[in-house]
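Asker: Turn this into a model:
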Amino acid sequence: MKNPKLVVGIIVGAIAFLGALIYNTMSYSQYRVEVCMEYQGRKNCRTALGASEELAVRAATDNACAMIASGMTDSMACTGSQPVSVKWLNRK
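Answerer: Purely as a prediction, here's the structure:
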């Protein structure tokens, strides 16, 4: 090895990056929810994670509506409607 300081720097950087990645992933998994949406006779359920209850529900709603609505107008109408069910799988 020509430059051991460079190798040590790369290893320390990789460990710091992995630590930050794990920390951020853990903060998003504090809230996990399954939301079921119904739009124009179609129904779909999706699970999502979020740093807050609101973000988790919003992500699950958006994902469920993406599968049953077509186009921006339908997607907005679907996401604006009330969920058929909201099931908390993990709450802080």
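Asker: from here on, contacts and neighbour counts on C-alpha atoms
Answerer: Will do.
Asker: Next SSE downstream of the helix or strand hosting Glu38?
Answerer: Assigned by DSSP states H and E, Glu38 belongs to strand 31-39. Proceeding N to C from strand 31-39, the next assigned helix or strand is strand 42-50, under DSSP H and E.
Asker: on contacts alone, who are the packing partners of the strand holding Glu38?
Answerer: strand 42-50, helix 53-68, helix 71-80, strand 85-90 (3 or more Cα pairs under 8 Å, 6 or more residues apart in numbering; DSSP states H and E).
Asker: another one to check against the first:
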Amino acid sequence: MKLWTKILIGVLIAGGTVSYLIYTLMAAQSWRCEVCIVYKGHRSCKAARAETRLAAYSTAAHLACSLITSGVTERMACPNTPPASKTCSKQ
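Answerer: Below is the predicted model:
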């Protein structure tokens, strides 16, 4: 088999594998939540996708808090504060 044929087969296999991984990851994430949190006077909004509404909300809240907190204590307390706004939808 020629070298260019081997390279082409390798590229096709790699492309197929990457396409399959992207498809399965995107298909599994069926909820999208956007959460805005105000913590100690700072506001941050982030969105996240996950299989369940609770997981998407929790991830979005943690992402929003990661930008406006410092230290372990604040990072644990912030996601438990009531959000300024939240929207969740099934994708």
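Asker: TSV please, covering the helices and strands packed on strand 31-39 of the first structure and showing mean neighbour count.
Answerer: Output for these, formatted as TSV (neighbours: other Cα atoms under 10 Å):
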stretch	mean neighbour count
strand 42-50	19
helix 53-68	21
helix 71-80	14
strand 85-90	14
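Asker: Mind checking these for the one nearest to Phe17 of the first structure?
Answerer: Phe17 of the first structure sits nearest to strand 42-50 of all these, at 21.2 Å, using Cα to Cα.
Asker: which residues sit in contact with Gln29 of the second structure?
Answerer: For Gln29 of the second structure, the contact set (Cα atoms under 8 Å, 6 or more residues apart in numbering) comprises Arg49, Ala50, Glu51, Thr52, Gln91.
Asker: ok, now how distant is it from Thr17 of the second structure?
Answerer: Going from Gln29 of the second structure to Thr17 of the second structure by Cα to Cα, to the nearest Å gives 19 Å.
Asker: same check, this time on Ala48 of the second structure
Answerer: For Ala48 of the second structure, the distance to Thr17 of the second structure (Cα to Cα) stands at 25 Å.
Asker: Excluding covalently adjacent residues, which one is nearest to His42 of the second structure?
Answerer: Spatial nearest neighbour of His42 of the second structure, chain neighbours left out: Ile68 (6.2 Å); criterion: Cα to Cα, 6 or more residues apart in numbering.
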